[in-house]
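*Asks:* coordinates only, sequence not included:
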């Protein structure tokens, strides 16, 4: 008996009306695209672009909590053990070259992620995938362990389908060409500056409306994004405007702007390198750091109350949320931290490097965290700021003792805040391992009725609060600004990991 069966949505092509005469919608963001190749990136900037240029077998419609078919006619589990998942591919999909998409292309797309094993790639998302088989128009996924969340995972950027004749099986594609079957084609791309998207007239799938051409403008920091918005150069501003600008534009007196506050699962954590040789290798040192962090001060002083203090891995509003860090470390307590370090025989001060990358108020945030950690002379902190791609490589290589990083939900399920963060194949490469957490993660994934997994998610977070491989700092809504003439900004992002540029239009 199938435990999850999703019927196909009738596909309609995107048929742009007088495309050449349409003025592109200018969208600004501070996102960074690590790679145009889906096998080489697992970050929000890259995946936001992928959701427009590539197709996955499944996708999420606005407000949905379960995926629906996109490149697939249907998908379902076979049997009751949640180990075999099958999809039948649509018949009318074509790559930009005109070649028909085959089940073999789908198999190839997943196999190359496993073969390349890029440290910045999406392999951690596919941690339960054992192998993929293609026969006719059917794709069969065999899983190493039962995983009710697998349909969610293949609806993300990790499930992007590429042309097996244009991409190498064992290395990333270089250059700026993209061969996907998504709602848009990439007409031009300048790394770190601009992506020009035009509607794909041959798209078939879950998207049911016409779309406008879009120019995405990438900014190196929120202040420059804010300046471009105020200068009237943008129709839409997404991640991340400066906190003070959000506060000002969200006021009742603000005019000429629509501010959408989507309750997306966006969090920020301070993660620790727990490998031997790091200053944060010992649990007592990490617990002492947890004794010192003042989340309300970060929210008030740095982010102008546009964020909320977070005391667990899973954010408030999502099933499985707890306050385990508040239970163990209810308020900043330098004396408790000192006693903890003294009992462990730790020499003071503890010298650490704290790495971070650009983002909304990251300089101010890091300075405040440094002040908090250095209070009482317990830590001596050296801060290191790097460009996003270099930063990713540095924390993966263990160059920092601690690093601050944002985390955006890949899909609407608490698994996206546990397995990729504290599982044995963590995307953060902290070196943290816990057999009990691994056991609990697998237990949560065996539950097709997700509400029944809440007890295990609570247990995971209690262990994390004890071991402190990372400290949750805050969560926030995702703000999207649009001029009064732009429609669809409320659908741009909603915590499902899909960036719906095709929902934007002009009045």
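*Replies:* Noted; the coordinates are in hand. Being a predicted model, the structure only gives us computed values, none of them experimental.
*Asks:* going forward, measure contacts and count neighbours with C-alpha atoms only.
*Replies:* OK.
*Asks:* Contact partners for the residue sitting nearest the centre point of the chain?
*Replies:* In the chain, the centroid-proximal residue (Cα atoms, centre = their mean) is residue 408; its distance is 3.9 Å. Residues near residue 408 by Cα atoms under 8 Å, 6 or more residues apart in numbering: 44, 264-267, 495, 497.
*Asks:* Ranking by neighbours, what's the top pick from those residues?
*Replies:* residue 265 (28 neighbours; other Cα atoms under 10 Å).
*Asks:* So which residues of the stretch 151-300 of the chain form strands?
*Replies:* Ranges of strands in the stretch 151-300 of the chain, per DSSP state E, counting those that start in this stretch, are 184-190, 194-199, 214-218, 236-237, 257-272.
*Asks:* Of those, flag the one that's most buried.
*Replies:* strand 236-237 (a mean of 24; mean count of other Cα atoms under 10 Å).
*Asks:* Show me what that one is packed against.
*Replies:* strand 25-29, strand 470-483 (3 or more Cα pairs under 8 Å, 6 or more residues apart in numbering; DSSP states H and E).
*Asks:* Mean neighbour count and distance to residue 490 for those - can I get that in JSON lines?
*Replies:* Formatted as JSON lines, these follow (neighbours: other Cα atoms under 10 Å; distance: least, Cα to Cα, whole Å):
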{"stretch": "strand 25-29", "mean neighbour count": "22", "distance to residue 490": "14"}
{"stretch": "strand 470-483", "mean neighbour count": "23", "distance to residue 490": "8"}
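*Asks:* another structure for you, compare them:
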């Protein structure tokens, strides 16, 4: 989700707890103040962390979604994408290879410059041209050509059929940017983000690191979102404890990524007066990944034996308590086509069965390797999780495993270079469809830069699944993809997070402010009243997108 390490976008308990208090802004305004442990740092190797063509992490996307407008968006209640910067979008052929969008009337950037189809084309082409190796290019790589027509229309011609394309146009890399502010062939360095979205933004920076982002309602915004506040401040904290203290001191109104499991458990066990805690669906997952070219795990029997030994339930219970649950497929519960392929294949954890797998393959034991994890990206419980996994593997007598933590700024580049045999990652979906839990790991230019290849997955099953406009009809292909992952184990799902939202009386819209993909939707927040509509927001032409995607669960 890199992002979504998206991944992801990322979060360790994969919680998006939200706590409201009586905060305020430095300028004395009535800003809603939101806390996060996400960090935005510019470095020599990553000078442009907030460029839509570069940034592919959950925290980065949470900034971009507030400021950079996309042609489509996922509606408040979930379901198929709806027009956003566009007033209408639809496939124009039965093969789902040609997609046409018509822009809204009077659409402008925040500075008043008109938004044109050429701007849309420019914005997406620069993602394809920059082609950042750890960026979001995979979401748009299926675009063959783009054709503008007049001052309102743009047509996307795809290389292969893709019924999920409207979802991809709803992601930040498809955001519309200005030519004079974003170079065509290189990234925009620094932390400033400009667009036509619901807010303008101003980062506060110390050294090479952002400490706060101030979002101010964009009066020129025209789109499908209703903005319910004038200003939101995103305050960045070094860890969950510091963020929690700020909440206790009423310096923030809302606490998001990432609460520690202990903080969530404490609130569950001892509710606070005036605080409502609600569990909401979450589509974020945690998994182990393998460099299948590394000698330690090149033999798939080793990876299968690891899958046979680990006890997901024990990891979830001992480390995360009630804030996570075991996961037996890359496709999580709550997404159409979810199965339990790993449980179906391996059943209950068993060192005896794992020994049989290794013995049959002629693998000598103990198998030695290091479990790598990042110390500062997925939350404070990551270390305990990996120590628990190592303990389970070592207790089997089949493995000799060490554990090593590395800061994210070093971790991600090393992972991409193939320095780690076995490593942990998290995934926040780019969009709520089974395709986004399979293609990023199994398709060409996969997010992990993994050497693993399945010709059946890449050349047959993924293209087959994308032809189905009715996503439930794609389930047979996704069933086979999940079985392939359980057989070859290029990645190993561990747990799926639960998401909690807690709020104090007086802050409205909290239930909509974080969706099941852990995306912040700051425009939903208010203080007991909605701003009057200006006659533009929420106004769009109802169209048939040519895509009916049933999504189990709640997308808000």
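*Replies:* The structure has been received and is ready for your questions. All values reported here derive from a predicted model rather than from experimental measurement.
*Asks:* could the strands of the stretch 151-300 of the first structure go into TSV alongside distance to residue 117 of the first structure?
*Replies:* Formatted as TSV, these follow (distance: least, Cα to Cα, whole Å):
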stretch	distance to residue 117 of the first structure
strand 184-190	25
strand 194-199	27
strand 214-218	27
strand 236-237	34
strand 257-272	22
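*Asks:* Can you tell me which of those strands is nearest to residue 473 of the first structure?
*Replies:* With Cα to Cα, the closest approach to residue 473 of the first structure among those belongs to strand 257-272: 5.2 Å.
*Asks:* Find me the equivalent region of that closest one in the second structure.
*Replies:* Aligned using TM-score structural alignment, strand 257-272 of the first structure spans residues 275-290 in the second structure.
*Asks:* And that stretch, how far out from the chain middle?
*Replies:* 11 Å (Cα atoms, centre = their mean, to the nearest Å).
*Asks:* Please apply the same query to stretch 33-43 of the first structure.
*Replies:* Using Cα atoms, centre = their mean, the offset of stretch 33-43 of the first structure from its chain centre is 12 Å.
*Asks:* ends of it, how far apart?
*Replies:* Its start and end residues considered, stretch 33-43 of the first structure measures 8 Å (Cα to Cα, to the nearest Å).
*Asks:* Over to stretch 159-168 of the second structure?
*Replies:* Stretch 159-168 of the second structure: ends 15 Å apart by Cα to Cα.
*Asks:* counterpart of that stretch in the first structure, which residues?
*Replies:* With TM-score structural alignment as the criterion, stretch 159-168 of the second structure aligns to 144-153.
*Asks:* With stretch 474-483 of the second structure instead?
*Replies:* Stretch 474-483 of the second structure maps onto residues 453-462 of the first structure, going by TM-score structural alignment.
*Asks:* How about residues contacting that stretch?
*Replies:* By Cα under 8 Å, 6+ apart, the list of residues contacting stretch 453-462 of the first structure reads 312-313, 319-322, 324, 414, 418, 437, 440-441, 443-445, 447.
*Asks:* which of those residues has the most neighbours?
*Replies:* residue 313 (34 neighbours).
*Asks:* just checking, that one touches residue 474?
*Replies:* No. Using Cα atoms under 8 Å, residue 313 of the first structure makes no contact with residue 474, being 9.9 Å away.
*Asks:* any shared contact partners between the two?
*Replies:* In contact with both residue 313 of the first structure and residue 474: no residue, using Cα under 8 Å, 6+ apart.
*Asks:* Can you list which of the contacts of residue 408 of the first structure carry over to the second structure?
*Replies:* Retained in the second structure (both residues aligned by TM-score structural alignment, their matches' Cα atoms under 8 Å) from those: 44, 265-267, 497.
*Asks:* with these in mind, which one is nearest to residue 149 of the first structure?
*Replies:* residue 497 (14.5 Å).
*Asks:* give the contact list for the nearest residue to the closest one once chain neighbours are set aside.
*Replies:* Leaving out its chain neighbours, the residue that sits closest to residue 497 of the first structure by Cα to Cα, 6 or more residues apart in numbering is residue 410, at 4.8 Å. Residue 410 of the first structure makes contacts with 153, 156, 416, 495-497, as judged by Cα under 8 Å, 6+ apart.
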